[in-house]
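In: Generate coordinates for the sequence data below:
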Amino acid sequence: MKILKFGGKSLANGKGIKTAIQIIRDKAKQQEDIAVVLSARGNATDELLEMLEKAAHKESYHEQFTAFKAYQSQIDRAVDFSEEFTTLENLFQGVSLLGDYSEKIKDQVVSQGEIIAAKLVTNLLKKEGVNAHFTDARNLIKTDNVFGNARPLDVISRKNVINHFKSHNGTTVNIVTGFIGSNQNNETTTLGRNGSNYTAALLANFLDAEELQNYTHVDGIFTANPDLVADAKKIEELSFNEANELANFGANILHAKTIVPLIEKNIPLRILNTFNSSDEGTIIKQKTIKKGIKSISVLDNVALVNLEGGGLLGRVGVDARIFKTLGEKDINVSIISQGSSERGIGLVIDANQASNAIIALEREFENDFYTKDVNKISVIDDVAVISIVGQNLSEFHKPYNALIKNQIVPILFNNTVSGKNVSLVVKKTQLHKAINVIHGQIFGISKKINIAVFGKGLVGGTLLDQIVQSKKDILDKNNIKLNVFAVADSQHVYLDKNGIADNWQETFPKEKVAYTVQQIIDYAKNNHLENLIAVDTTASKEFIHNYISLVNNGFDLVSANKIANTVEYSFYDTLRKELKKHQKNYLYETNVGAGLPLIDTIKLLHKSGEKIKKIRGVFSGSLSYLFNTFSVEDVEFSTVLKQAEEKGFTEPDAREDLSGNDVARKLLILARELDLKHEFSDITIQNLLPVHLQAISLQKFKNNITDLDQTYKLIKANQQKNHVLRYVGDLSTETGVLEVKLISVPSNSALGQIKGSDSIFEIYTEAYKEQPLVIQGAGAGAAVTARGVFGDILRLTEKL
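Out: Predicted coordinates:
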């Protein structure tokens, strides 16, 4: 025999009830030996409880009750529900008069949902030619007198079930009410949470069933709740022990008491989707072949009770008093965490029982408060428990570190004696994000990196196009999903938590809204986005003041904007302290040398203890092109400058390059990497422009750039033979002098032989005294800079 159990959504009006009837009919026609257990249909149980509460508060429930009766009768008006509806009406009226109700009354009310469901399904099956028999479980499952969470009396219930099925066997399909039973006085009781599944498991045990099939609205059990984790995957099989752990820690589809009767008889449980007949679901059995982490489950209706006291140090039996006190109030503890001294004890319990727990514990430890052995008994109710079933403690550092990187610090954690399951208590506001971080880390499903790009100009736009073109390859090769959720210019932002469109240039004008950076931060929080990176491709002096706020709110930083590293040292230092405090990263390789690996190299040398004595180089790709071309071609200086502007090598106002400020900023960045606390004003800068061209309008400057030609013609002519002009930055750690200047060098030297817009850097150290370490390559252009920024993003993904 197989036991089929159908949940409320599988029995809801419309496709649900029709599909459920079809499944039962088909199995019956194929002469399968089956029995069917039913939950209340749709949201019947919740609706009945809502009406009961309204009645208790003397609020009107009549309109809702009318709608309830219409819904339950809609499928087959021939079914007589008058007895059930009259019972409910009388109960509601009585509760309304009293203004209160007992657990006994509550059981009588909610039991009607299962009775109505079983009556309806029985009648519908009979119309389909199935020999269906309505079976009221109150006549079979006998329980103790605990209303609301009754315990079945095994011997008498087993006898009743066996005798009933002997009388109604063969071609008969018993349609059994789940969730309900009755005590020895024939008073209605309910079996508590997951009660219908429990009924099905008991029948399977009593009847030695071949399999219990639980029909739900999902394909089975998943690695996490798909409502919380979009990337959750279905689990093909679980062992009873693993299922039991999941049930204990919040898997809605399971309950520990459901598993126990199946374990006793080694009866497999299969979770199936009523609406997807092609899927084989998840099977739960004695043993499974696959080992390792199986799933992440959540308990979110919990509270954390803390008992603290300096006087508890070394005292024996405190925990025994706690459990005795809570046990007397039927309060179950799901997690306990304490030090060996028992100085502080944390208990996770059902949130609905928190107030009773505090009152009971305060009474028990009343004398200890007077002696000051106990300082405080408190409750934190905005918490949730995340349990990783199958987590080996030796590997727990991986998800734990991932949480810390995302600024989620567990309040406490607990592991089982077997060391194969770990539970974490986190703030409920962080639950959604936390479970996604853990899931992405432990299941090897693509790691999702959520990126906000500030600046969609030449570099930012090129970067976005590069991400669009490369994201599929990165996902396939590295299992990393780059999700750009925000693109912003100085005034507007385009937001999409699932990722901007590939044709973002066309979509931005349609979707853009005015914004503040705080609104983007809030958007990330509200959508529980993890692994956050803020990318600054602006040249804004104002935007850098958002860096600290972004860091404080969980963002790592990638920047092509040099200003944050070259403003006053106090800001520079504060930013790094905040980065360290929040364990965030700040990558800015493109600040000097575009896409060249210069800053990383200098950091590595410096951290390794290699003393860097001097750095000299051509820092500006635009000025490199300018003087490389001017030095070897018979051409006017102004003509080469125009060519550099047209190629996009210079800033929109070329005076930013010619002033030497850009090179000076880059030199200052390197100096600060070497722990020199210089300010911009400490740098000696040779401005390449005469004074009369420095302060005029941009248009006037462009009209008068030929004024430069005679000056640089003379400079070029006065060089030694086989020499070329180079505009360099020069840093000496020994003297602390930083200079930006135009020099003449031999054409066959390292500086002299560069071509095009290449940058070149000579690094002199104790190991590289005579022959410096040379880094050379393309130093200008939006594509090169964007590729460098992209490289920083990918480096960060390895750290997250």
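In: Only C-alpha atoms from now on, for both contacts and neighbour counts.
Out: OK.
In: residue boundaries of the helices in the stretch 351-500 of the chain?
Out: For the stretch 351-500 of the chain, the helices defined by DSSP state H, counting those that start in this stretch occupy 354-364, 366-370, 397-405, 431-442, 458-478.
In: Pick the most buried one from those helices.
Out: Stretch with highest mean neighbour count among the helices of the stretch 351-500 of the chain: helix 431-442 (a mean of 23; mean count of other CA atoms under 10 Å).
In: Other residues contacting it?
Out: Residues outside helix 431-442 that contact it (CA atoms under 8 Å, 6 or more residues apart in numbering): 223-224, 228-229, 232, 293, 296, 384, 386, 398-400, 402-403, 406, 408, 445-448, 528-531.
In: Going through those residues, which ones are buried?
Out: 223-224, 229, 232, 293, 296, 384, 386, 399-400, 402-403, 406, 408, 446-448, 528-531 (16 or more other CA atoms under 10 Å).
In: now the longest helix belonging to the chain, how far from the centre of its chain.
Out: Assignment by DSSP state H gives helix 103-127 as the longest helix of the chain. Here the centre of helix 103-127 is set off from its chain's centre by 40 Å, with CA atoms, centre = their mean, to the nearest Å.
In: what's the following helix or strand after that helix?
Out: Per DSSP states H and E, the first helix or strand lying C-terminal to helix 103-127 is strand 132-135.
In: Need the contact partners of that following strand.
Out: By CA under 8 Å, 6+ apart, strand 132-135 touches 118-119, 122-123, 125-126, 168, 172-177.
In: here's the other one to compare against:
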Amino acid sequence: MKILKFGGKSLANGEGLQKVIQTIAQKYFNNEAITVVVSARGNATDELLILLKKAQANIEFKSDFEQFKTYQLEGLKANIFEEEFLILHKLFEGVSLLGDYSEKISDQVIAFGEILSAKYIAHFLNENSIKAQFTDTRQLIKTDDNFGDAQPLEGISKQNVITYFENNQDKINIVTGFIGSNLHNETTTLGRNGSNYTASLLANYLDAEEFQNYTNVDGIFTANPDLVADAKKIERLSFNEANELATFGTQILHAKTIIPLVEKNIPLRILNTFNTESNGTLITSEQTNEGIKSLSVLTNVSLINLEGRGLLGKTGVDARIFRVLAENDISVSIISQGSSERGIGLVVNSDKSAKALAGLKKEFETDFYTKDVHNISVNDTIAVISIIGQDLTNFHKSYNALIRNKITPILVNNTITGRNISLVIHQDEFKRALNVIHGEIFGVAKKVNIAIFGHGTVGGTLIEQILASAKNIETKKGIRLNIFAIANSKKVLLNKSGINHDWKIALENEVQNYSIDEVISYAKEHHLENLIAIDNTASKVFVSNYIPLAENGFDLISSNKVANTIDFESYKKLRNVLEQNQKEYLYETNVGAGLPLIDTIKLLHLSGENITKIKGVFSGTLSYLFNQFSSQDKKFSEVLQEAIDKGFTEPDPREDLNGNDVGRKLLILARELDLQNEFEEVQIQNLIPTNLRDGNASDFIQKLAELDEVYQNIKDKQEPNHVLRYIGELSGDLQQEKGNLEVKLISVPATSSLGSLRGSDSIFEIYTESYGEQPIVIQGAGAGASVTARGVFGDILRLTNKN
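Out: Predicted coordinates for the structure are as follows:
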């Protein structure tokens, strides 16, 4: 025989009820021996409790009761519940008159959820030519007098069940779950997960072949699919693993459900009423492969903290604590104990926390007076995440992932078996924490949530590059790049599921004005993990957002050079904040666009290599300008106009020619060597004659010819076979606090590494003590939106690999 149990959602009116009938009918006509255990249909139990509370408060309940009756009778041709509805009405009227009710009355009322359900199914099956009969477990399962959470009396219950089923084998028995009766025939209920418990008891007593538990999900998952979109179904579990899952909060199971099945080695299969194609999760005595099985969550729990220096070394303190809890019928799910400063943390159900607090304060009243205890408090805003199958050997991976995402557990607890770890987390962080741990453990694609600020030439190119490459990166690297925010100075587009190729239109339709706090709040509200903020602006103002972003869990990537060239005090403050919050800040494109320059310098410096000088052509625009001017017989204004026409320069070419951009880049490299120079200390040769520095861009462009004589004279005065290059140079004793930073136009041999530069390439020479006069040379495309965007993209991938 197989025991089938159907939950309340499966039995709800509509599709669920139809699927249940179809499943029973199919097994019946296949001549399978089955017994069916049912929960209350839909939300019947909750609705009965609401009616009971309304009656207690003398609030009008009759209209709600009529709605309840209508729902329970839907699909039936006649009222088969007249007796049950009459009893319920009398009970509600009695409670209304008394203004109160006991656990005994509560059990009697809510038991009707299962009674109505079982009678309904039995009646419906018979109307469809399937022989079935209503079986009331109040006549079979005998319990103690603990109303609300009664315990079965095994001997008498087992004999009742065996005798009943021996005499009733010709029909399908539709059995009420959740309920029983005491030896005085008073209705009792079996507590949480009681219908599953009823089914597992019947399976045990009747030596069933299998217990099939039909729910509204495909089985047991690596995490609750409602909380973790990437959760995967677990095909097989052992009873021990299932028991751990049940103990630590998995809703489908309860620990007491497992025990009767273990005794008789009866397999349990979790199935989906609504998906007959799924084979569910099979739970047997066979041990599965070791490893982490699932993440479970306990909510509606509270943390009781007892602290006191004076209790250190005193015996009997723990006994006093647990005696108080036992006297108040309070179960403890997690215990954490400190020794250096005596303290104990206890996790209990939230509905018991006030009672626990009051009891402990009374017990330790004298200890407060002697100051042995200085605090007993309760924290109701917590949740517990348990990692089933986790041992301490690689727990650091999950823990580090939490810390990277600015989630700090309140306490960590390891079970005696060493195979399960529980984390007490702030309640407002547990969903994000669950996703972070799940992504770290189960090898699903790690989701990286990206906010992009600035969508101009570089930013827009980067967005399209990410969207075009996202699927390939997920397949090859297991990294899911999710752009959840795109913003400019006025508008922001937010989408937790990811922004797609129509982002320009969508952003245009957004309302103007936003603050960085809105982006931060959105990420928190939607529990987004592995956050990266990318600054593709050139804004001095936006840099002020770096610190709040880092403090709220964002790693930073920037093509904006401002943050690395602000005053040294602000520069160090940002670095301190990043360090304190364990956040990364990458900016490879600040110098050399997509060239691996900054990383190379960082590695050399970190390894202890003494860098003695850095020299190079830092500007792709000025590289093109002087490469063309030096190699061609053209006027300087003609070459500059070509650069303007090709879009190589800024809209105002003076922003390139004044040398400030090269100066900022040089300062960035100096600070990578821990030099404390300020931008004002960079000696910059401005390429714009004094008389052309004022006025607007169009006026300047009209006067380009005035540059020709100046630069032709410079070109003519060179030695033979020399060319002009506009360079940045860092020199001096670079082991001191400050170096010498110069930006200048020089003449170099055409055959030198600087002189052989072509097109708009950049080149950098890094001189070190070890390499002597032979510099490390890094050369390549140093400008262009595509190259810069690709460099930022590289920083994204570099950052995800670090994480």
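In: tm score of chain vs chain?
Out: Once superposed, the chains reach a TM-score of 0.98 (TM-score structural alignment, normalised by the length of the first structure), with 799 aligned residues with a CA RMSD of 1.2 Å.
In: right, and the helices of the stretch 351-500 of the first structure - which one's nearest residue 781 of the first structure?
Out: helix 458-478 (8.4 Å; CA to CA).
In: quick one: stretch 743-763 of the first structure aligns where in the second structure?
Out: Counting by TM-score structural alignment, stretch 743-763 of the first structure lines up with residues 746-766 of the second structure.
In: contacting residues for residue 556 of the second structure?
Out: Going by CA under 8 Å, 6+ apart, residue 556 of the second structure touches 532, 533, 534, 535, 546, 550, 583, 584, 585, 586.
In: how close does it get to residue 149 of the second structure?
Out: 53 Å (CA to CA, to the nearest Å).
In: Stretch 345-360 of the second structure: end-to-end distance?
Out: Stretch 345-360 of the second structure has an end-to-end distance of 13 Å (criterion: CA to CA).
In: related to what we said a few turns ago, counting only strands, which of the contacts of helix 431-442 of the first structure make the cut?
Out: 296, 384, 386, 447, 448 (DSSP state E).
In: Just put the residues you listed in TSV and tack on distance to residue 792 of the first structure.
Out: Converted to TSV, those look like this (distance: CA to CA, whole Å):
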residue	distance to residue 792 of the first structure
296	32
384	35
386	32
447	17
448	16
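In: which one among those gets closest to residue 575 of the first structure?
Out: residue 448 (26.0 Å).
In: quick one: contacts for the closest residue to the closest one other than its chain neighbours?
Out: Nearest non-adjacent residue to residue 448 of the first structure, counting by CA to CA, 6 or more residues apart in numbering: residue 481, 4.7 Å away. By CA under 8 Å, 6+ apart, the residues touching residue 481 of the first structure are 446, 447, 448, 449, 471, 474, 475.
In: still on that earlier bit, distance to residue 87 of the first structure added to the helices of the stretch 351-500 of the first structure, as a markdown table?
Out: A markdown table is the format used below for the helices of the stretch 351-500 of the first structure (distance: least, CA to CA, whole Å):
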| stretch | distance to residue 87 of the first structure |
| --- | --- |
| helix 354-364 | 32 |
| helix 366-370 | 46 |
| helix 397-405 | 52 |
| helix 431-442 | 42 |
| helix 458-478 | 59 |
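In: residues making contact with the helix or strand in which residue 622 of the second structure is found?
Out: Residue 622 of the second structure is part of helix 620-631 when elements are defined by DSSP H and E. When contacts are defined by CA under 8 Å, 6+ apart, helix 620-631 of the second structure is touched by residues 617, 635-636, 639-640, 643, 648-649, 656-657, 715, 723-726, 757-762, 781-783.
In: tell me, it lands on which residues of the first structure?
Out: Counting by TM-score structural alignment, helix 620-631 of the second structure corresponds to 621-632 in the first structure.
In: Residue 573 of the first structure versus the residue nearest to residue 171 of the first structure when sequence neighbours are not counted, what's the distance?
Out: In this structure, residue 171 of the first structure finds its nearest non-sequential neighbour in residue 131, 6.5 Å apart by CA to CA, 6+ apart. Using CA to CA, residue 131 of the first structure is found at 81 Å from residue 573 of the first structure.
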